[in-house]
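Show me how the following folds:
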Amino acid sequence: MKQGGEEIYVGPLGKHGCHLIEYFEAVKGVSKIKGGYNPATWMLEVTTTSQEAALGVSFPEIYKNSELYRRNKTMIEELGKPAPGSKDLYFPAQYSKSFVIQCMACLWKQHWSYWRNPPYTLVRLFFTTFIALMLGSMFWGLGSKTSNSQDLFNAMGSMYGAVLFLGVQNAGSVQPVVDIERTVFYRERAAGMYSAMAYAFAQVAIEIPHIFIQAVIYGVIVYSMIGFQWTVAKFFWYLFFMYFTLLYFTFYGMMAVGVTPNQHIASIVSSAFYAIWNLFSGFIIPRPSIPIWWRWYYWACPVAWTLYGLVVSQFGDITELISTGEKHETVQQFLLDYFGFKHSFLGVVASMMVVFTVLFAFIFAFSIKVFNFQRR
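All right, here's what the predicted structure looks like:
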């Protein structure tokens, strides 16, 4: 083909390009090929636009008026006619394998992709361990102190710091990984290898065990160093809320990439929401102190639900008296008066953590299926 997509030769090459050479040497004015010269190089040289102008010919027109062109058209017409008794091709599904097989194949591929990416997996665990040791040493033994309101603020501060440090780090670190994987997905989906939902399932599922390990490492270190009450229920609740917090932050980072063209725009968009979540988390300004016209966003802020669950699960059932400066009241009553936290609301808080996690994962899967930011 010449520049512009016009055909100048369609046919067999022959041994050492003999048929190709014979065809072009038959054109009046074309120089003969020299002995030992590369036929492909020679063909490109003799069919350039400047050579056409010098010879006063048009190679596309020569081909369209040639016997070779007529033979090709006849062959196409013959091959285009179905054989007697033949049936049209029919495929029961778009993909050769079932959705479950596609999910398993994509999950296996993602497993090896993460295994071969230690800068992402191991560095995240190292950062988690470092933050756990730093916060544990900074708030050493404060989890068992409930003599005054400041002790509760300090314990809540350890939870608040961990949520922001680890959550934002998880969301930010997963974005370049998802951005690269999405580029590969575009190519493989175009080849009909698997569906968008299978890829999204694998990308979400592969993070679940990795984040579980991360939550366990952080939970065991911090829970023991800060000295929260060692009961099975409270330790479980602490791990539960930290695990789902890291999950929804990670899925939020994936979702931000899914709805934007690239990781750079995703990081800008997601950073704006981190600041808003920080403001409405209930730590800087408790929910009862937030103006009524903005209080609705407190309930839409996932970080607020995390802090609600962490604080209430650890201190919401304590009936010991504490000093609040002006009076003495139980820890349970102080949390209700100052933060609006109820221990009886713990089940709803746990459910909302699951809802946010599933919601962000669903939006990521939906965006992968609907949006296509591929540049051709």
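
from here on, contacts and neighbour counts on C-alpha atoms
Fine.

ok, residue 313 to residue 127 distance?
Counting by C-alpha to C-alpha, to the nearest Å, the separation of residue 313 from residue 127 is 26 Å.

Only the buried residues of the host helix or strand of residue 252, if you could.
According to DSSP states H and E, residue 252 maps onto helix 232-258. By neighbour count on 16 or more other C-alpha atoms under 10 Å, the buried set for helix 232-258 is 234-235, 237-258.

Who are the packing partners of that helix?
helix 149-190, helix 207-226, helix 263-279, helix 302-315, helix 346-370 (3 or more C-alpha pairs under 8 Å, 6 or more residues apart in numbering; DSSP states H and E).

and after the third one, which helix or strand comes next?
On the C-terminal side of helix 263-279, the nearest following helix or strand under DSSP H and E is helix 295-300.

Who's the closest spatial neighbour of residue 222, skipping the chain neighbours?
residue 136 (5.0 Å; C-alpha to C-alpha, 6 or more residues apart in numbering).

So which other helices or strands are in contact with the helix or strand harbouring that neighbour?
According to DSSP H and E, residue 136 maps onto helix 118-138. When contacts are defined as 3+ C-alpha pairs under 8 Å, 6+ apart, helix 118-138 packs onto helix 99-115, helix 149-190, helix 207-226.

How far away from the center of its chain is it?
22 Å (C-alpha atoms, centre = their mean, to the nearest Å).

here's the other one to compare against:
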Amino acid sequence: MACLWKQHWSYWRNPPYTAVRFLFTTFVALMFGTMFWDHGSKTRRKQDLFNAIGSMYNAILFLGTQNANSVQPVVAIERSVFYRERAAGMYSAIPYAISQVVIELPYVLAQAVTYGVIVYAMIGFEWSASKFFWYLFFMYFTFLYFTFYGMMTVAVTPNQHVASIVATAFYGIWNLFSGFIVPRPSIPVWWRWYYWICPVAWTLYGLVATQFGDDVTSRIETNETVKDFIRRYFGYRDDFVGIAAFVVVGFTLLFALIFAISLKVFNFQKR
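Reported below is the predicted structural model:
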């Protein structure tokens, strides 16, 4: 509890991180909302669907990588303080790591709700309670796992600069295997295994399947229903959403766990 209280005041007194992230998210939400205005309600052409799905794909990578990058200097500075205070016997690594993870939860929730409400309304996705909940759910845990991924890269590397290089190396790979640039059915068999371990692919799967995977009334120019096209082209099934949600939460917990263990095991202090 003492560690959590310490993190609370540390974050509260750091508006360059907390407030700027919130303002940046609002700006991006308005930018994407105006750029993809009302595309969510247009499902008569393949291009309409690509536009709507593109809004999700761009948001995941744009805001996700921003979260991962912006948290790195915060964690790097806090880690230096942690080394001194742990040496003084004030607390151990695991309680500190848990507090660092927990303090991000409300801030990321505010970020996800802010972005989700603005974009969902402006893009014009279907106003269904379940669809809106799933949209917020996947956005929230996506922002979380990107944030925890950024924290993890700091914990496993000696400094922020190396952490940034390590983190950036995977952004391009996650982008390539997200399932948007190259849909899963079109990925060569010998590379398809990586699609299934790419967190961004599972996020996009969940978002698209919950919004369009059950649409059997709208038909595109090929005379397919939206549901059939989504399943054929992207390989998304609406009855697989629960698995996608489970995996996204799993990645969030995995990155948080690696962060905590790395903080306990590794010591990069210069002697």
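
on that earlier part again, can you say which of the helices and strands packed on helix 232-258 of structure 1 is packed in most?
For those, ranked by mean neighbour count under the definition mean count of other C-alpha atoms under 10 Å, the leader is helix 302-315 at a mean of 24.

ok, residues contacting that one?
Residues outside helix 302-315 of structure 1 that contact it (C-alpha atoms under 8 Å, 6 or more residues apart in numbering): 156, 159-160, 163, 228-229, 234, 237-238, 241-242, 245, 277-278, 280-283, 298-299, 331-332, 341-343, 346, 349-350, 352-353, 356.

try 6 Å
Contacts with helix 302-315 of structure 1, where a contact means C-alpha atoms under 6 Å, 6 or more residues apart in numbering, come from 281, 282, 343, 349.

That helix vs structure 2 - mean distance after superposition?
Compared with structure 2 after the fit, helix 302-315 of structure 1 shows a mean deviation of 0.5 Å (mean C-alpha distance after the TM-score superposition for structure 1).

That helix maps to which residues in structure 2?
Aligning helix 302-315 of structure 1 against structure 2 (TM-score structural alignment) gives residues 199-212.

And for stretch 351-363 of structure 1?
Mapping stretch 351-363 of structure 1 onto structure 2 (TM-score structural alignment) gives residues 246-258.

count of residues packed around the residue opposite residue 88 of structure 2 in structure 1 once aligned?
Taking TM-score structural alignment for the superposition, residue 88 of structure 2 sits opposite residue 191 in structure 1. Residue 191 of structure 1 has 9 neighbours, counted by other C-alpha atoms under 10 Å.

For residue 76 of structure 1, see how far away residue 191 of structure 1 is.
Applying C-alpha to C-alpha, the value for residue 191 of structure 1 to residue 76 of structure 1 is 26 Å.

just residue 222 of structure 1 next, same as before
73 Å.

same deal with residue 368 of structure 1?
Taken as C-alpha to C-alpha, the span from residue 368 of structure 1 to residue 76 of structure 1 is 39 Å.

same thing with residue 281 of structure 1?
69 Å.

higher neighbour count, those two?
residue 281 (25 against 11).

List the residues that contact that one.
Neighbours of residue 281 of structure 1 in contact, by C-alpha under 6 Å, 6+ apart: 303, 304.

what residue of structure 2 matches up with it?
Match for residue 281 of structure 1 (TM-score structural alignment): residue 178.

Could you measure from its match over to residue 172 of structure 2?
10 Å.

And residue 188 of structure 2, by the same measure?
Distance from residue 188 of structure 2 to residue 172 of structure 2, by C-alpha to C-alpha: 18 Å.

Then residue 101 of structure 2?
Residue 101 of structure 2 is 25 Å from residue 172 of structure 2, by C-alpha to C-alpha.

Structure 2: which residue goes with residue 206 of structure 1?
Under TM-score structural alignment, residue 206 of structure 1 pairs with residue 103 in structure 2.

Over to residue 241 of structure 1?
By TM-score structural alignment, residue 241 of structure 1 lines up with residue 138.

what do you get for residue 251 of structure 1?
Using TM-score structural alignment, residue 251 of structure 1 sits opposite residue 148 in structure 2.

OK, contacts around that match?
Residue 148 of structure 2 neighbours (C-alpha under 6 Å, 6+ apart): 255, 256.

What is the corresponding segment of structure 2 for the helix or strand hosting residue 63 of structure 1?
Element membership of residue 63 of structure 1, judged by DSSP H and E, is helix 59-64. Alignment of helix 59-64 of structure 1 against structure 2: no match, by TM-score structural alignment.

Tell me the helix or strand right after that helix.
Following helix 59-64 of structure 1 in sequence, per DSSP H and E, is helix 67-79.

What residues of that following helix count as buried?
residue 69.

could you say what helices and strands that helix packs with?
Helices and strands touching helix 67-79 of structure 1, as assessed by 3 or more C-alpha pairs under 6 Å, 6 or more residues apart in numbering; DSSP states H and E, are absent.

make it 10 Å
helix 59-64 (3 or more C-alpha pairs under 10 Å, 6 or more residues apart in numbering; DSSP states H and E).

Which neighbouring elements make contact with the helix it packs on?
In terms of contacts (3+ C-alpha pairs under 10 Å, 6+ apart), helix 59-64 of structure 1 is packed against helix 18-25, helix 67-79.
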